[in-house]
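K.L.:
Just the structure for this:
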Amino acid sequence: MSDLRVRFAPSPTGYLHVGGARTALFNWLLARKQGGTFILRIEDTDVERSTKESVDAILQGMEWLGLDWDEGPFYQSENFPLYKQHVQQLLDEGKAYRCYCSPEELEARREQAMREGRKPKYDGRCRNLKDAPADKPSVVRFLAPQEGSTSFDDLIKGTISFPNEELDDLIIQRSDGTPTYNFCVVIDDASMRITTVIRGDDHVNNTPRQIQLYQALGFPVPQFAHVPMILGSDKARLSKRHGATSVIAYRDMGFLPEALNNYLVRLGWSHGDDEIFSRDEMVAKFDIGSVGRSASVFNSDKLLWLNAHYIKSGDPQRLSRLLLPFLAERGIDPAAGGPDLAAAVTTLQERARTMLEMADAVLFYYRAPEAYDQAALAKFEKAHLMAVYGVVAEKLAAATATTAAEFDALFKEICTENGWKMPQVGQPVRIALSGGTQAPGIGEMIVTLGTAEVVRRIERARQAVSE
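P.N.:
This is a model prediction of the structure:
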C-alpha cells in the first residue's frame, strides 16, 4: 500500500449531491489506482444544521455508488477536545490572540472600509492588545503573516499565489468556544495524515489560510487539487432547478450507479475520446492531472444515453433485482405469479432508458391489459381483427414452436397463407397482449408469457372487438 491518503469530507446538512459525489469519486479513484487509503469524514461541527438523516443519506449515496471507504466514517464533532488543545497551543506560542471586537463594531468598520474603497478585512486592532477588557466575550484569531505571499502548486490549476496583505487574521475559535471550519479542517487533515486534498474549487480561497495554519502548527502541508464546479445548462451553478441533483434521487429515477459514476468521471476528466468506462478502466486510466481547469456543464441527455447503454448491456438477473422496488410501487410481485422476471427484462433491455421506464414497460407481463389502444385498433376493420385473432389463436394453440425465432416464422406463415402483411397481424396481436403498440417483438412476448396465456389474451381481445 502506498503512502497516499485522501479523504471525502461532506457536511451532513443535506443529501449527497452530484458535485460532492464527483469529488468523492475522484478521491476514490486516485486511492484505488495508487493503492492508497480513502477516508470518509463527516464534518458535523454545524450542530444546528447537521442531522442524522443527512448523514444516513450521504452514507446511502456512497454505498449505492460503490465508493467504499477504508477508514471512517469519522465525525468532527468528536474532536472538539483536540481542536481546543491546538487553539491553546497557538495562543501559548504567540501565534494567535484573543479579539474582543463586537460583531457590531466589526460590521461598522467593514462598512467604513467599503465606503473608503478599502478591502473590508479585519484591521488587527486587537493584535497587540496589552490589557484585556474585563468580562467581555472574545474570539480567538490566528496571527497571520502580513508580508510576502502564500503559494501552492495545485495539481489541477497549477501555481496559485495570494498576497498575505489581502488575508486577514482568521477567527479559529468563536466566542462560545466552538472552533471554525478552516481550523477544524487543518487539524483533521493533519491528524489523519492526509497527503492529498481533492475538493471543489469553491475552497481555493480557503487554502492559503489553511496552509498558514499547517505551518504555524508544524504540520506537513498536503498537496491540493481543486476541482472546477458543475454548471447547469444555463451555465449557472448546478442546483435543484436544473433537475435532480441528489444521488439518491437519480437512483429513484431509475438510473444505475455505474451510469452515474461513468457520467461523473467524464465531467471534467477525459481519456482521449473514450466515453464509456468500466469501474476497472476508470481506476486504471484516471489521472488527477488530466482533470480540466474549466467548469463542466451537466447534460441530462448524455446521462440518459449512458444509462440506456448500461441497461442494454446489463446482466438480466441483476437488473431484475434492481427492478423489484419499482414493481412493488406498482403493486406487482413477480414471485406471486407470471413469467420469470429476468426473461421479461431481457425483452426490454434494448428499449428502456431507465429502470422506471422498464418497470412501466414490464407491467403487461404480470397484468393483462384491461383496455386497448382504441386509436391503434381503429386503423383496422373489425372483420380483419376478428379474422386475425381467430387464426392466430388457433395456430398458437396447436403450435410446437418454443423459441422466439420459431414463433416469428409461424407468424410469417400466417401472413403468407392469408395474404396479410406482417403489420396487419403483428400490431393487432401486440395490442391484444400488451394493450398498446409499444412492446417487444411478438416472438419474444409469446416465449415469455407462454402460449396458453397468449391465447387467453387474444381471445379476450377478440371478445372485446366483437362487442
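K.L.:
contacts and neighbour counts: CA atoms only from here.
P.N.:
Noted.
K.L.:
Okay, strands next: where are they in the stretch 151-300 of the chain?
P.N.:
Remark: strands assigned in the stretch 151-300 of the chain by DSSP state E, counting those that start in this stretch are 158-163, 171-173, 196-200, 223-227, 230-231, 296-297.
K.L.:
just so I know, which of these lies nearest V140?
P.N.:
V140 sits nearest to strand 171-173 of all the strands of the stretch 151-300 of the chain, at 5.0 Å, using Cα to Cα.
K.L.:
One more, so I can put them side by side:
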Amino acid sequence: MLLHSVRAVRVRFAPSPTGPLHLGGIRTALYNYLFAKKHGGTFILRIEDTDRKRFVDNSESYILETLKWCHIEPDEGVGYGGPYSPYYQSKRGEIYRMYINQLLKKGYAYYAFDTGQDIEKKRKEYNHHGLTFSYNFRIRMELNNSLTMTKEQLHDKLRSCSYVIRFKIEPGEKLKMHDVIHGDIIVNTDHLDDKILLKSNGIATYHLANTIDDYLMKITHVIRGEEWLPSMSLHVLLYRALGWSPPIFAHLPLILKNNGKGKISKRNTNSLNFPIYPIQWEIPKEKIIIPGYRELGYFPEAFVNMLSLLGWNPGVKREIFSLQELINLFSLEKINKSGVYFDIKKANWFNKKYLNKKKEEIFSFLFEEIKTRSILCKKDYLWKVIHLTMDRIHFIHEIWEHSFYFFIPPSSYDTNFLNKICHENTIFKLEKAKILLFHTNKFTYTNLKFVFQKTKNQHIMQLFRLALVGALKGVDLFIIFEMLGKKESIQRIEKLINKIKKKI
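P.N.:
Predicted structure coming up:
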C-alpha cells in the first residue's frame, strides 16, 4: 500500500454525537488506531457535529469513555488538544465559509433557492412518469438557482430568500479513483447529483466539512465504513476543485447480522440477541440503560481482539493477540472486501481465552461472594474450587453459579427430576447409600469411587448429585464428596430425603 513518503501518517476517527458507538463505529476507530501506531503516526479524534438536529446528550463523553476502555486513546483531538483545534465541525464555520467562497468564485458551486415544497413537487412529477428525480446537470437549468439568473437577480435573491449552496458536477467524465480495499473504481459523473455543501441555516454539510478538515489537519489516510464509499467520488471532486491532492482511501466492510439479514446498526438494537455497544448507554431523559460488553463481563482486551478480526485477516493461524501484536501485524491490504458476519459465540470464546489469564481476579470475585455470605474458607480450598470450575465459565461473574455447592447446600432442586423420584423407593435407596457413606473410613476421591463403582447403580449417582448440587450438573461427583467431607455430604443427603418425604 502506498504511504505518504514526505508526510507522517495521520488518521482520524470522526464520529457524530448522535448516540452511542456500535460495533462498526468502534472497529473503525480501532483500525485507525492500529494503522497509526503501526506506522508511527498520529491518531486523531474529531467530532462531526454539523447535524445539530440529531445531536444527543452524553454522546461525546460516551465516545471518549469507550476509547479509553478499549485502550485505543487518541494522540490528538477532542479531549486531547492539538495544533489544529477546534476539532468540532460546529466551531469551524468561518473556515468552511472561506473555502466555499472559493468554490463559488471558481464556478464549482452555486446558490440554489428551491424550497422543500419545490423539490417535493418535482419529485412527484418524476415519480408520476416512472422516473427518479435527481438535482443534477440534466435539470438544474430548469430550477431556481444562480445558474439561471443574472447577477442582479442573484443579488436580490440573496437579500430576500434563504438558500443552499450546491456543488456543480460536470457531466461526461469517467472519474478514476482507488480504494486500498476495493481497488480501482470508475464513476461516470453523469450519474452524480449536485450535493448540498452549505445548508440553508448556514452550516456546512458533512461532505464539505469533512473534506476541508481532512486537508487542513493533514490527514494522509481516510479509513472509514463502507457506507461512505458512494460519497468518495464527491469528496475526490471537491479535493480537485480546491486544488488539493486527496488522501488515500480505505472503506471498511460492513458488519452483518449472523442471520444474514442486513448490517448491524443502532436502529435494530431491540431485534438483536447480542449487544452492539462497547459500554452501556443510558437513553437521555428515558432512564433506560442498555448494557454494553463492559457491563456484561467482557474484558477490553478480549473485546478488542475479537473486533480486530471482524473483517481483517492477520495471515497467521492463531487468533489471540495482544494490542501490540495487533499493531505489528496490521495492514489495510489484509482487510476483506466483503461484509463479515458477527457471531456472539465467537465473542464469548475470545473472552474465555482471556479468562484463563485472570485467575487472581476470579479469586477476588469469589472471595467477595463468600464473604458477603459470612462463609469462612481457606485460600487453598478457594483456589482448588476455581481450578475445578473455571473451564466451565466464560465470564468472571459466572464463577459463583458454577461453584456455589462447594460452599453452601442447594436451596432448591431440579423440579423435573425431583418430581420423577418422589417415591418411597428413592428414600430407601438414599438411606441405604447414606449408611454406606457413613461407614466409608477413607472419604477420598479414590476410595469413594471404588466403593460406589461396585454398586453399578447410575440412578444413585444422579440422586447423590441432586442432593449435593441441587441439579444434574457440576464437576466430578466424587471430587465434590471429597471436598465437602463426610459430615456435610451426609447432611445434604438427609436434607433431600426430608424434601422427598414432604412431597410424598
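K.L.:
Report the TM-score for the pair.
P.N.:
With the length set by TM-score structural alignment, normalised by the length of structure 1, the two chains reach a TM-score of 0.81; 447 aligned residues with a Cα RMSD of 3.6 Å.
K.L.:
closest one to D44 of structure 1 among the strands of the stretch 151-300 of structure 1?
P.N.:
strand 171-173 (15.8 Å).
K.L.:
helices and strands around that closest one, which ones?
P.N.:
Strand 171-173 of structure 1 is packed against strand 139-142, helix 181-191, with contacts defined by 3 or more Cα pairs under 8 Å, 6 or more residues apart in numbering; DSSP states H and E.
K.L.:
T354 of structure 1 is nearest to which of these?
P.N.:
Counting by Cα to Cα, T354 of structure 1 lies closest to helix 181-191 out of these; the figure is 39.1 Å.
K.L.:
can you tell me what part of structure 2 that closest one aligns to?
P.N.:
Using TM-score structural alignment, helix 181-191 of structure 1 lines up with residues 206-216 of structure 2.
K.L.:
List the contacts of that stretch.
P.N.:
Residues outside stretch 206-216 of structure 2 that contact it (Cα atoms under 8 Å, 6 or more residues apart in numbering) are 48, 50, 84, 89, 96, 99, 197-198, 231, 234-235, 238-239, 244, 246.
K.L.:
Which residue in structure 1 aligns with A14 of structure 2?
P.N.:
A14 of structure 2 maps onto A9 in structure 1, by TM-score structural alignment.
K.L.:
Now do the buried residues in stretch 172-188 of structure 2.
P.N.:
Buried residues in stretch 172-188 of structure 2, counted by 16 or more other Cα atoms under 10 Å: D179, V180, I181, H182.
K.L.:
Show the end-to-end separation of that stretch, please.
P.N.:
7 Å (Cα to Cα, to the nearest Å).
K.L.:
May I ask which of the contacts of stretch 206-216 of structure 2 has the most neighbours?
P.N.:
Ranked by neighbour count under the definition other Cα atoms under 10 Å, the contacts of stretch 206-216 of structure 2 are headed by Q89 with 25 neighbours.
K.L.:
L45 is in contact with that residue, correct?
P.N.:
No - using Cα atoms under 8 Å, Q89 of structure 2 is not in contact with L45; the gap is 11.7 Å.
K.L.:
now the residue of structure 2 most remote from its centre: how far from A471 of structure 2?
P.N.:
Ranking residues of structure 2 by C-alpha distance from their mean position (Cα atoms, centre = their mean) puts H439 at the top, at 58.0 Å. Distance, H439 of structure 2 to A471 of structure 2, by Cα to Cα: 26 Å.
K.L.:
What of L477 of structure 2?
P.N.:
As judged by Cα to Cα, L477 of structure 2 and A471 of structure 2 stand 12 Å apart.
K.L.:
intersection of neighbour lists for these two?
P.N.:
With Cα under 8 Å, 6+ apart as the test, L477 of structure 2 and A471 both reach R465.
K.L.:
compared with structure 1, how much does the match of helix 181-191 of structure 1 deviate?
P.N.:
Comparison of stretch 206-216 of structure 2 with structure 1 after fitting gives an average deviation of 1.8 Å (mean Cα distance after the TM-score superposition for structure 1).
K.L.:
re the thing from before, okay, now the match of A14 of structure 2: neighbour count?
P.N.:
For A9 of structure 1, the count of nearby residues is 22 (other Cα under 10 Å).
K.L.:
Can you verify my assumption that it contacts I42?
P.N.:
Yes - in this structure A9 of structure 1 lies within contact range of I42 using Cα under 8 Å: 5.5 Å.
K.L.:
chain center to stretch 140-158 of structure 1: distance?
P.N.:
32 Å (Cα atoms, centre = their mean, to the nearest Å).
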